[in-house]
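Chemist: for reference, the sequence and a predicted model appear below.
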Amino acid sequence: MQLTFTAPLWQWEMRSDSWWFVSVPQDLSDDLAALPLPPRGFGSIRVRVTVGSTTWSTSVFPSDREKCYVLPVKKAVRTKEGLTPDEPVSVALETVDV
């Protein structure tokens, strides 16, 4: 499954030192939730993500607080792509191993 969306970058208040995310919009999170889940922890789904010119592999996770899937965005990506808090991030996301 391939998804594209734009959503703001936000910081998880419980670990403000390093945990930054982009929330997958609700309608797309519903599409992800309908996929058969592999036997991995926390309901995570493996994905390949592109933001700007950077592509990496990670997982999206369901968030009870956000009521959607959330995409972690590592510091190297934030720095390389010049991402700033609360600003929109354009994301291309492709599920893998589903």
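Modeler: Now that the structure is in, tell me what you want to look at.
Chemist: drop to CA atoms for contacts and neighbour counts, all remaining ones
Modeler: Noted.
Chemist: tell me where the protein has strands.
Modeler: 2-11, 20-23, 45-51, 54-63, 68-72, 88-95 (DSSP state E).
Chemist: format the ones you listed as a markdown table; extra columns: distance to residue 35.
Modeler: Output for those, formatted as a markdown table (distance: least, C-alpha to C-alpha, whole Å):
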| stretch | distance to residue 35 |
| --- | --- |
| strand 2-11 | 12 |
| strand 20-23 | 18 |
| strand 45-51 | 9 |
| strand 54-63 | 13 |
| strand 68-72 | 13 |
| strand 88-95 | 10 |
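Chemist: output those strands as CSV; include the columns distance to residue 39 and mean neighbour count.
Modeler: Shown next, in CSV, are the strands of the chain (distance: least, C-alpha to C-alpha, whole Å; neighbours: other C-alpha atoms under 10 Å):
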stretch, distance to residue 39, mean neighbour count
strand 2-11, 21, 16
strand 20-23, 23, 21
strand 45-51, 10, 20
strand 54-63, 13, 17
strand 68-72, 17, 22
strand 88-95, 15, 18
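Chemist: for comparison:
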Amino acid sequence: MNETLAFRGPITRWHGEKAVYHVLTITDAVAEEITMHERLRRLEYGGRRGFGSVKVMATIGGSRWKTSVFPSKSGEWWLLVGKKVLKAEDLVAGDEAAVTLELL
């Protein structure tokens, strides 16, 4: 059975080299749970996924999509939120979003 986690956080706008991204930063106990999940998967399968990412099914409001969360060097995790989700849920940078993540 897959583990489900919930958190709330502000949407941050981040300017990359080639594009602008909207990101939710995952911290505290939820970040620790994802880290533990990634470590157990690495032990089970003998390796890491690209960039140390973890596959998830993310839900914000009525929008649900399969994606990955990515680790930061500080122990936080990042969830990228696409334009389609932002538009469907009427969200912009600075808005707080309630997120549910199902770890896959």
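Modeler: Done, it's in. It should be emphasised that the depicted structure is a prediction, and the values quoted were computed from it without experimental measurement.
Chemist: distance of the residue nearest to the spatial centre of structure 2 from residue 57 of structure 2?
Modeler: For structure 2, the residue whose C-alpha lies nearest the mean C-alpha position (C-alpha atoms, centre = their mean) is residue 79; its distance is 2.7 Å. Remark: distance between residue 79 of structure 2 and residue 57 of structure 2 (C-alpha to C-alpha, to the nearest Å) = 11 Å.
Chemist: again with residue 102 of structure 2
Modeler: Taken as C-alpha to C-alpha, the span from residue 102 of structure 2 to residue 57 of structure 2 is 5 Å.
Chemist: so what sits against both of residue 79 and residue 57 of structure 2?
Modeler: residue 68 (C-alpha atoms under 8 Å, 6 or more residues apart in numbering).
Chemist: in structure 1, which residue sits furthest out from the middle?
Modeler: residue 39 (19.4 Å).
Chemist: translate residue 98 of structure 2 into the numbering of structure 1.
Modeler: Aligned counterpart of residue 98 of structure 2 in structure 1: residue 90 (TM-score structural alignment).
Chemist: what separation do you get for its match and residue 54 of structure 1?
Modeler: Applying C-alpha to C-alpha, the value for residue 90 of structure 1 to residue 54 of structure 1 is 12 Å.
Chemist: and if you look at residue 69 of structure 1?
Modeler: 21 Å.
Chemist: could you do residue 16 of structure 1 as well?
Modeler: Residue 16 of structure 1 sits 23 Å away from residue 54 of structure 1, going by C-alpha to C-alpha.
Chemist: next: residue 38 of structure 1.
Modeler: Distance of residue 38 of structure 1 to residue 54 of structure 1, given as C-alpha to C-alpha: 26 Å.
Chemist: go on, residue 92 of structure 1?
Modeler: 10 Å.
Chemist: likewise for residue 12 of structure 1?
Modeler: Between residue 12 of structure 1 and residue 54 of structure 1 the computed distance is 22 Å (C-alpha to C-alpha).
Chemist: circling back: my guess is the residue nearest to the centre of structure 2 contacts residue 71, does it?
Modeler: No: applying C-alpha atoms under 8 Å as the test, residue 79 of structure 2 and residue 71 come out as separate, 9.3 Å apart.
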